[in-house]
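Colleague: sequence-free structure coming up:
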């Protein structure tokens, strides 16, 4: 685990070129989730080659100033106000139409800087960015598969219900939960979910309700939680996985 991960766990800001980028606390989560949508627009799915070539910052300004979506720039400024802890944010353009953000009248963020800051913000707050260029038909199939899996597994508790569950599971005061970062909160939920599942399986094993082979390992409270790097990994399978599934179910000779 690197220092960036440790800072996320401890809720510390990440410094980039003398700027502190602060993780978002749970008390600000609703506003953050609303504003962060401006970072999640799939730029590479646009058909115009000049748009695909743009930096993400220029892309947002293009949509906001030239394409009739000024709310995107409003969301961007409000998002940056949260993560930089300042309302003193402006921008300038040069003769080549290069865009620079100015924080507190002294710190400048160019278009390349912004791409890196965007990744830091998303990593700090467990936001998945999908920059893949997918065929529209495949995207629709992925959407349908995800909706099917959600119906099959049951609807996930919303943020308010997750906060209540956290309070019940950890016996934490709501005021203390509000001061957790989104990262700390979500990681805590994942770990507690694993702990409760592991306890249930271990109890079922020793009570004889579950048969476990000699080589089968049940999860423990410290089992590593795999984190997917592919935003579509929950609905896609490799050809090898498909062939194995087909063979298991007698679909191939």
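Modeller: On my side now, so go ahead. Treat the numbers as computed from the prediction; the structure is a model and nothing was measured.
Colleague: use CA for all of it now, contacts and neighbours both
Modeller: Fine.
Colleague: can you pull out the strands in the stretch 1-150 of the chain?
Modeller: Shown for the stretch 1-150 of the chain, the strands assigned by DSSP state E, counting those that start in this stretch span residues 14-16, 19-21, 89-93, 99-103, 107-109.
Colleague: show me which positions of the second one end up buried.
Modeller: Put plainly, it is strand 19-21. Buried positions in strand 19-21, judged by neighbour count with 16 or more other C-alpha atoms under 10 Å: residue 21.
Colleague: which residues sit against that strand?
Modeller: If you take C-alpha atoms under 8 Å, 6 or more residues apart in numbering as the criterion, strand 19-21 is touched by 13, 14, 15, 83, 84, 107, 120, 121.
Colleague: follow-up on the earlier one: so which of the strands of the stretch 1-150 of the chain is nearest residue 60?
Modeller: Among the strands of the stretch 1-150 of the chain, strand 99-103 comes nearest to residue 60, with 10.6 Å by C-alpha to C-alpha.
Colleague: which other helices and strands contact that closest one?
Modeller: Packed against strand 99-103 by the contact rule (3 or more C-alpha pairs under 8 Å, 6 or more residues apart in numbering; DSSP states H and E) you find strand 89-93, strand 107-109.
Colleague: let's go with 10 Å and repeat that
Modeller: Judged by 3 or more C-alpha pairs under 10 Å, 6 or more residues apart in numbering; DSSP states H and E, the packing partners of strand 99-103 are helix 56-61, helix 70-84, strand 89-93, strand 107-109, helix 111-124.
Colleague: nearest to residue 33, of those?
Modeller: Closest to residue 33 of those is helix 70-84 (C-alpha to C-alpha; 9.2 Å).
Colleague: circling back: just the buried residues from the contacts of strand 19-21, in PyMOL please.
Modeller: Command for PyMOL, covering only those of those found buried under the criterion 16+ other C-alpha under 10 Å:
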select buried, resi 13+14+83+84+120+121
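Colleague: A further structure is provided below for comparison with the first:
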């Protein structure tokens, strides 16, 4: 996978490059500023950009560059934000289009290089990777939406795990049920949230956005499966 790493910290940038390169990824360019990032993307057309939110020339330049990449390349270039700060509004700006190939991780919570590699691979393949801390903050900050009231406790629990970026297999293993069971639950969630299939819509991401915008706090979610 062809990757660009953008961060104004040379130390962090070098660390990310080393971790991803050791996993076999091809680092085609590095960027220190948002302008350098946009130029590098135009020149190299990578499959994935790993981007810090706060880069020169202004505080949120990395975020704005990430949104531009998302909109300009329409999913052919995926974006994984790696931020020092928990900024849920920024996460929603990035994920708000409902397309896949987007992620938001917190630097301090990436405990192992393997965690970063796994997230990069997931986002690079068109999936999502959202730090659970970001999910929880968004959940606390938003009211429940009436569409979520339609979901059973089991369906809400599965949707919360989807929002963490887990695959159907990972959710099935976590809840000790069959993958087919999870696939069925997610299909019901899509139907209850009025998410119809379409050529330009990633229903999994759109369902996550409903959850992030309107779900009840995680402490109120039933922990039992069933």
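Modeller: Thanks, I have the structure now. What you see is a predicted model, and the numbers here were worked out from it, not measured in a lab.
Colleague: do you know the score for how well these two fit?
Modeller: Once superposed, the chains reach a TM-score of 0.28 (TM-score structural alignment, normalised by the length of structure 2), with 113 aligned residues with a C-alpha RMSD of 6.1 Å.
Colleague: on that earlier part again, which of the helices and strands packed on strand 99-103 of structure 1 sits most buried?
Modeller: helix 56-61 (a mean of 20; mean count of other C-alpha atoms under 10 Å).
Colleague: now do the helices in structure 2.
Modeller: With DSSP state H, the ranges of helices along structure 2 come out as 10-22, 34-44, 61-73, 88-95, 113-124, 132-141, 146-149, 153-163, 168-175, 179-192, 203-214.
Colleague: can you redo these as TSV with mean neighbour count?
Modeller: Listed next are the helices of structure 2 as TSV, based on neighbours: other C-alpha atoms under 10 Å:
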stretch	mean neighbour count
helix 10-22	16
helix 34-44	17
helix 61-73	19
helix 88-95	18
helix 113-124	20
helix 132-141	20
helix 146-149	15
helix 153-163	21
helix 168-175	16
helix 179-192	16
helix 203-214	22
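Colleague: could you dump the ones you listed to JSON lines with distance to residue 102 of structure 2?
Modeller: Output for those, formatted as JSON lines (distance: least, C-alpha to C-alpha, whole Å):
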{"stretch": "helix 10-22", "distance to residue 102 of structure 2": "17"}
{"stretch": "helix 34-44", "distance to residue 102 of structure 2": "16"}
{"stretch": "helix 61-73", "distance to residue 102 of structure 2": "8"}
{"stretch": "helix 88-95", "distance to residue 102 of structure 2": "7"}
{"stretch": "helix 113-124", "distance to residue 102 of structure 2": "6"}
{"stretch": "helix 132-141", "distance to residue 102 of structure 2": "14"}
{"stretch": "helix 146-149", "distance to residue 102 of structure 2": "23"}
{"stretch": "helix 153-163", "distance to residue 102 of structure 2": "12"}
{"stretch": "helix 168-175", "distance to residue 102 of structure 2": "18"}
{"stretch": "helix 179-192", "distance to residue 102 of structure 2": "20"}
{"stretch": "helix 203-214", "distance to residue 102 of structure 2": "9"}
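Colleague: between these, which gets nearest to residue 80 of structure 2?
Modeller: Proximity to residue 80 of structure 2 (C-alpha to C-alpha) singles out helix 113-124 among the helices of structure 2, at 6.7 Å.
Colleague: what packs against the closest one?
Modeller: strand 2-6, helix 10-22, strand 48-51, strand 78-83, strand 102-106, strand 128-130.
Colleague: switch those over to JSON lines; also include distance to residue 205 of structure 2.
Modeller: Putting these into JSON lines (distance: least, C-alpha to C-alpha, whole Å) gives the following:
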{"stretch": "strand 2-6", "distance to residue 205 of structure 2": "23"}
{"stretch": "helix 10-22", "distance to residue 205 of structure 2": "25"}
{"stretch": "strand 48-51", "distance to residue 205 of structure 2": "18"}
{"stretch": "strand 78-83", "distance to residue 205 of structure 2": "14"}
{"stretch": "strand 102-106", "distance to residue 205 of structure 2": "9"}
{"stretch": "strand 128-130", "distance to residue 205 of structure 2": "8"}
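Colleague: out of the ones you listed, nearest to residue 161 of structure 2?
Modeller: Checking these against residue 161 of structure 2 by C-alpha to C-alpha gives strand 128-130 as the closest, at 10.4 Å.
Colleague: and that closest one, what's buried?
Modeller: So strand 128-130 of structure 2, judged by 16+ other C-alpha under 10 Å, has buried residues 128, 129, 130.
Colleague: perfect, I'm done here.
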